[in-house]
Each structure stands twice: as structure tokens, then as C-alpha cells.
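S.K.: can't give you the sequence, but here's the structure:
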């Protein structure tokens, strides 16, 4: 995988934490915090663990992987780490 996309992230979110009917994860969620999307710290741990296992990377403890981050920030963090892992 050369680039981690929002579609990739949404797949991990659905697998780890499910989906809230209030938001369409396939819509424009890039700038909405995970907290506002309905995901708490526990959900973010589950999402992070799945991404790490799935991509063979280790995400640092970073605000961009917290419930107060946006999907855009999370995707940026993952993409920063991908080239080093490929």
C-alpha cells in the first residue's frame, strides 16, 4: 500500500468500532474530530491497534491519533510512517 486513504481508515473504523448512524463515514468527515464522530479513547485504541497490525507500523503516542484528532490528521500520521515500513 503506497498511500493510506480515508477509505482505508473508514474500513478500519468500521471493523474496530462500528458506525454511528448520525454520520456517513463515506461522506466528508476529514475535518470532523473522532470525538464528534462518536468515537472515544477506547475506540481510538482499537482503531490504532488494527491499523498498526494491518500495516505493520507502530504509531507513536501522538495527538493525531487521539479522539480529538481528525481523520485527515490520522491519515497524515500513518502516511508519514508508511514509507519507512515498506
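M.R.: Arrived safely, thanks for sending. Predicted model only: the values in this text are computed from it and were never measured. Numbers count the residues shown, from 1 in each chain.

S.K.: only C-alpha atoms for contact and neighbour calcs from this point on.
M.R.: Fine.

S.K.: how about stretch 5-20: buried residues?
M.R.: Within stretch 5-20, the residues that count as buried by 16 or more other C-alpha atoms under 10 Å are 6, 9, 10, 12, 13, 16, 17, 19.

S.K.: go on, stretch 72-86?
M.R.: 72, 73, 74, 75, 76, 77, 78, 81, 82.

S.K.: likewise stretch 41-61?
M.R.: For stretch 41-61, a neighbour-count test (16+ other C-alpha under 10 Å) marks 43, 44, 45, 46, 47, 48, 49, 50, 51, 55, 57, 59 as buried.

S.K.: got another, please set it beside the one above:
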């Protein structure tokens, strides 16, 4: 049973690796409740981010997770819910 947790630092790393960072966006600032579109990440970048999360954490995210999670906080919470469900199984 894994106790691995998905953190904001994990998300920022994956966003930068997969889609880079827009020059005008400071991912090191307070971004938890900032919409991904405001951060410069459109749906294609989020699909890549979701794929990277799935591979790295050995989980499968529902199709709705990435479309419903419009902020880093929402995505982190969704990923951690999946990790908890896998750990409990």
C-alpha cells in the first residue's frame, strides 16, 4: 500500500516538463486557486499533464477529472483522491 501524495511541487514539475511555462506566469507564486487558462495551460497541455500523472503515479484518471479540475488545487485534490482509493484497494 502506497502513501505517496501528489503535491503542488509535483504538479509544477509535471507542468513544466510537459508543456513548459509561459514567460508571463510565475508558477512559484500563489497559484493554487488560479485557473489553468490564466496560467497559460489550455486543454491540450492539461491532457499531457494528465497522461504524465497517470504514468508516474500508476493511476487512471477519469475523463472528467481534467475537464472539471480547473485550478491546481482541484487537480491536486482529484489526484490525491485517486491515490487514496488505489491505496485502500
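M.R.: Arrived safely. Values in this document were obtained by computation on a predicted structure and should not be read as measured data.

S.K.: tell me which of the buried residues of stretch 5-20 of the first structure fall in strands.
M.R.: Among those, DSSP state E puts none in strands.

S.K.: out of those residues, which are inside helices?
M.R.: Using DSSP state H, the subset of the buried residues of stretch 5-20 of the first structure located in helices is 6, 9, 10, 12, 13, 16, 17.

S.K.: okay, the residues you listed in TSV with distance to residue 25 of the first structure next?
M.R.: Formatted as TSV, those follow (distance: C-alpha to C-alpha, whole Å):
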residue	distance to residue 25 of the first structure
6	9
9	10
10	6
12	11
13	9
16	14
17	12
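
S.K.: pull up the aligned stretch in the second structure for stretch 27-43 of the first structure.
M.R.: Mapping stretch 27-43 of the first structure onto the second structure (TM-score structural alignment) gives residues 29-45.

S.K.: what does the matching stretch contact?
M.R.: Stretch 29-45 of the second structure is contacted by residues 8, 15, 18-19, 21-22, 25, 27, 67, 70-73 when judged by C-alpha atoms under 8 Å, 6 or more residues apart in numbering.

S.K.: for it, the distance to its chain's centre please.
M.R.: Centroid separation for stretch 29-45 of the second structure versus its chain: 10 Å, with C-alpha atoms, centre = their mean, to the nearest Å.

S.K.: name the helix or strand for residue 28 of the first structure, please.
M.R.: Per DSSP states H and E, residue 28 of the first structure falls between elements, in no helix or strand.

S.K.: since we're on it, how many residues are nearby?
M.R.: Using other C-alpha atoms under 10 Å, residue 28 of the first structure has 10 other residues around it.

S.K.: and if you look at the one 5 residues further on?
M.R.: Here the neighbour count serves as a burial measure; for residue 33 of the first structure (other C-alpha under 10 Å) it reads 18.
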